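1. What shape does this take:
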Amino acid sequence: MQKLLIATAVGALVLTGCTTNNSQTIKQPKPQEMQGKHAHKYGDKHEHKHGKKHHYGEITEKYLCEKDGKVTAKYNPDAGHALLNITAPSLGLESVDVEMQTAKSASGMLFVNDVNPESKYEWHTKNKFGVLDVTTADGAVYSLKCEGTRPMHSHAH
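-> Next up, the predicted model:
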């Protein structure tokens, strides 16, 4: 899983949309808008070639972002979602919890919350990097580039 997180961040940098230096308050999703079940393409549990089912539990990663931003991501691969706690002064977000569902990604991991018509949140990670994109109802995209605080390690034996 950690390799997947690491692999995700580099792709996120490639996929980054436009950024802005403008401070803007983004409409935050209401808690009732953030609920919902999302089916993982392999189901909640899946088997690999060795026949064992994987249950990862919750994985917490912390990211430091540009413009004094911070993201704490609690990933739950078994349930197919992540809970992000976002502090982004440039976006007017202060310790906001956003529940996101997994989405298909060509590379890395992608999580989306698009239940609020006023704003869409996308969190794309690869390796130890993450990018938060917030798209407002008028189509403006605000991006925040982040880097994980946990040092990368090699799995070579």
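
2. going forward, measure contacts between C-alpha atoms and count neighbours the same way
-> Noted.

3. mind listing what the residue nearest the centre of the chain touches?
-> Nearest to the mean C-alpha position of the chain, counting by C-alpha atoms, centre = their mean, stands residue 123 at 3.0 Å. Counting by C-alpha atoms under 8 Å, 6 or more residues apart in numbering, residue 123 touches 110-112, 130-133.

4. Out of those, which sit inside strands?
-> The members of the contacts of residue 123 that map onto strands under DSSP state E are 110-112, 130-133.

5. Before we compare anything, build this one as well:
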Amino acid sequence: MKKLLTLLPLSLVMAACATSPTTTAPETAAKAYDRMAPEQFVCEDDATVQAKYSIDGEQATINASLPKANWNNQTVVMDIATSGSGSRYVNTASQNVDYQWHTKGDMGIMSVKWADGNEYSVNCERR
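-> The predicted structure follows:
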């Protein structure tokens, strides 16, 4: 009887493990970001850009309001790209639109290019 009482909790645990669904973590790891506030930029056409960069500098999360492009607080995650000078981040994951954020010093340019060939870009300055 004592052995039965000892084995009963173990068998319940084993049964619970056997019937529990398993979940796996995604293969891609999220980049670590500094806890500092994002950099604020004011732009032409009453646009604004907030840029937050990963600690390793390989990624930027951009939150932009571009009234002429009908954007209001749109967020785009971009990866570092080759640049002649300054830092350039791009997102070309969509077949419909490409995004680019290029900075040098206190200046930045936010560009959007649609698949139909239309482009929009604004010059920005860090506040």
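
6. what's the TM-score here?
-> Superposed pair, TM-score by TM-score structural alignment, normalised by the length of the second structure: 0.70. Supporting alignment: 98 aligned residues with a C-alpha RMSD of 2.2 Å.

7. My reading is that the residue nearest to the centre of the first structure is in a helix; is that accurate?
-> No. Assigned with DSSP: H, G, I helix; E, B strand; the rest coil, residue 123 of the first structure falls outside any helix and is strand.

8. Just give the closest residue to it, not the sequence neighbours.
-> Excluding its sequence neighbours, the residue lying closest to residue 123 of the first structure (C-alpha to C-alpha, 6 or more residues apart in numbering) is residue 132, at 4.7 Å.

9. Counterpart of the one you found over in the second structure?
-> Correspondence of residue 132 of the first structure to the second structure, assessed by TM-score structural alignment: residue 110.

10. do the same with residue 87 of the first structure
-> Counting by TM-score structural alignment, the partner of residue 87 of the first structure is residue 65.

11. Tell me, how many residues neighbour that match?
-> 19 (other C-alpha atoms under 10 Å).

12. Check the gap between it and residue 86 of the second structure for me.
-> 23 Å (C-alpha to C-alpha, to the nearest Å).

13. Neighbour-wise, give me the winner out of the ones in strands among the contacts of residue 123 of the first structure.
-> Highest count within those by other C-alpha under 10 Å belongs to residue 130, 31 neighbours.

14. Now do the contacts for that residue.
-> By C-alpha under 8 Å, 6+ apart, residue 130 of the first structure lies in contact with 8-9, 12-13, 63, 123-124, 145-148.

15. Return the members of these classed as buried.
-> When the contacts of residue 130 of the first structure are checked for burial by 16 or more other C-alpha atoms under 10 Å, the buried set is 8-9, 12-13, 63, 123-124, 145-148.

16. Of the residues you listed, which belong to strands?
-> Using DSSP E, those in strands are 63, 123-124, 145-148.

17. close enough to count as contact, residue 109 of the first structure and residue 125?
-> Yes. Between residue 109 of the first structure and residue 125 a contact is recorded at 5.3 Å, counting by C-alpha atoms under 8 Å.

18. between the two, what contacts are shared?
-> 5, 8.

19. Residue 47 of the second structure -> the first structure?
-> With TM-score structural alignment as the criterion, residue 47 of the second structure pairs with residue 69.

20. Identify the residue nearest that match in space, chain neighbours excluded?
-> Using C-alpha to C-alpha, 6+ apart, the closest residue to residue 69 of the first structure is residue 88 (4.3 Å).

21. residues contacting that neighbour?
-> 67-70, 94.

22. The same query, at a cut-off of 7 Å, please.
-> Contacts for residue 88 of the first structure (C-alpha atoms under 7 Å, 6 or more residues apart in numbering) come out as 68-70, 94.

23. picking that back up, ok, the match of residue 47 of the second structure - contacts?
-> Per C-alpha under 7 Å, 6+ apart, neighbours of residue 69 of the first structure: 87-89.

24. Filter those down to just the ones in strands.
-> Residues of the contacts of residue 69 of the first structure located in strands (DSSP E): 87-88.

25. Now flag whichever of the contacts of residue 69 of the first structure is closest to residue 37 of the first structure.
-> Nearest to residue 37 of the first structure among these: residue 87, at 25.3 Å, using C-alpha to C-alpha.
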